[in-house]
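# Sequence first, then the predicted structure:
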Amino acid sequence: MSDKAHYPPVNPISAGLSGRCPRCGQGKLFSGFLTIAKSCRNCGLSYDFADSGDGPAVFVIMIVGFIIVGLVLAVELAYQPPIWVHLVLWLPLTVILAGGVLRPLKGILIALQYKHNAEEGRLDQ
C-alpha cells in the first residue's frame, strides 16, 4: 500500500459498488459472490488488509429491514391479508434485497479501508 503515487486516485464508492480494486479501479475485488480475491490481477495489490467483518451485514440489516418493515406495515394496514400472503411476498423480497445489497456494501467498506489505511486497533504499552 506504500506506492499509491503510481496510480491515479480512485473513488472508493464507485470502486466498491463495481467490485473493483481500490488502488487501480480496474482489477476485480471479488473472486466469488462474497469471497475476496487474493490480489488484484491488474496492479498486484494484495487484499490481505481487507477485513470488512460484520459491517456490511449490519448495514444490510438496517437498510433492508427498514424497507421491508415499512412495506409490511403498509400492506397490513391497507389490505389486512392472511399471514401466508405476507410470507409469500416478504421472505423472497428480503432475500433478494439482502443479496443484492450485501456485495456492493462489502466492496465499499473494503475500498474505504484501503483509502483511509485502516488497521486493527492496538494498545500502545
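Sure, I can see it. Numbers count the residues shown, from 1 in each chain.

# all contacts plus neighbour counts: C-alpha atoms, from now on.
Fine.

# So which residues of this protein form helices?
According to DSSP state H, the chain carries its helices in the segments 12-18, 55-79, 83-115.

# Indicate which one of those is closest to Lys4.
Set against Lys4 and scored by C-alpha to C-alpha, the helices of the chain come closest in helix 83-115, at 9.8 Å.

# name the helices or strands packed onto that closest one?
Where contact means 3 or more C-alpha pairs under 8 Å, 6 or more residues apart in numbering; DSSP states H and E, helix 83-115 is packed against helix 12-18, helix 55-79.

# picking that back up, export the helices of the chain to TSV and append columns for mean neighbour count.
Shown next, in TSV, are these (neighbours: other C-alpha atoms under 10 Å):
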stretch	mean neighbour count
helix 12-18	20
helix 55-79	14
helix 83-115	17
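
# this is the other structure I want to compare:
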Amino acid sequence: MNKDEAHFPPVDPIQVGLRGRCPRCGEGALFSGLLGVKPKCGVCGLDNSFADAGDGPAVFVIMIIGFIVVGLALWLEVNYSPALWVHLILWIPLSTVLTLVLLRMAKGILIALQYRNKAAEGQIDRG
C-alpha cells in the first residue's frame, strides 16, 4: 500500500504526539527507543518514512527550557546568592530531564502534524 487508502477516524495530532502514538490510528507506538522513529506502525502498518522532524523539535525545546532554566537560575541568584555548586546541582539535572521529556513530545507532535497536513518536500511545477 503506497498511498494512504485505508479509512481511519481522525485523531488529534497533539494528543497522539504527546503520547508518542501513530498519527494515523492513534494506537501503535511511534518511537522505538527514546527518539528513534519506528519504520512502520505495528497496528495499522503506516509507513513512517515520511516522518522527518529535522531540527524543529530541538529548536522549540532549546527555547522553552532556556527560558525556564535561565529564569529560575537568575531568580535564585538574585534572591539567595547561593554558591556555584548549588547552581550546578540544580540546573544540570533539571535541564537534562526536561530536554529528554520535551524533545520526545515535540518530535511526536511535529510528526503527527506532518501526517495530518500531508507535508512533503516542495516541488517545482515545470508545466
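Thanks, I have the structure now. The structure presented is a predicted model; accordingly, all values stated were derived computationally and were not measured.

# Superposed, how do the two chains score by TM?
TM-score for the superposed pair, counting by TM-score structural alignment, normalised by the length of structure 1: 0.95. Supporting figures: 124 aligned residues with a C-alpha RMSD of 1.1 Å.

# And the helices and strands packed on helix 83-115 of structure 1: which comes nearest Ser2 of structure 1?
helix 12-18 (17.3 Å).

# just checking, Val61 of structure 2 touches Leu100?
No - Val61 of structure 2 is not in contact with Leu100 according to C-alpha atoms under 8 Å; the separation is 9.3 Å.

# follow-up on the earlier one: so which of the helices of structure 1 comes closest to Gly121 of structure 1?
Comparing the helices of structure 1 against Gly121 of structure 1 with C-alpha to C-alpha, the closest turns out to be helix 83-115 (13.1 Å).

# Average offset of the closest one relative to structure 2?
Taken against structure 2, helix 83-115 of structure 1 registers an average deviation of 0.6 Å after superposition, with mean C-alpha distance after the TM-score superposition for structure 1.

# Can you convert the helices and strands packed on helix 83-115 of structure 1 into JSON lines and add a column each for distance to Ser31 of structure 1?
Listed next are those as JSON lines, based on distance: least, C-alpha to C-alpha, whole Å:
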{"stretch": "helix 12-18", "distance to Ser31 of structure 1": "13"}
{"stretch": "helix 55-79", "distance to Ser31 of structure 1": "18"}
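
# List just the one of the ones you listed that sits closest to Cys24 of structure 1.
The minimum distance between Cys24 of structure 1 and these falls on helix 12-18, with 9.0 Å, by C-alpha to C-alpha.

# other SSEs contacting the closest one?
Taking 3+ C-alpha pairs under 8 Å, 6+ apart as contact, the helices and strands that helix 12-18 of structure 1 lies on are helix 83-115.

# so how far is the helix it packs on off the chain centroid?
Relative to its chain's centre, helix 83-115 of structure 1 lies at 9 Å (C-alpha atoms, centre = their mean, to the nearest Å).
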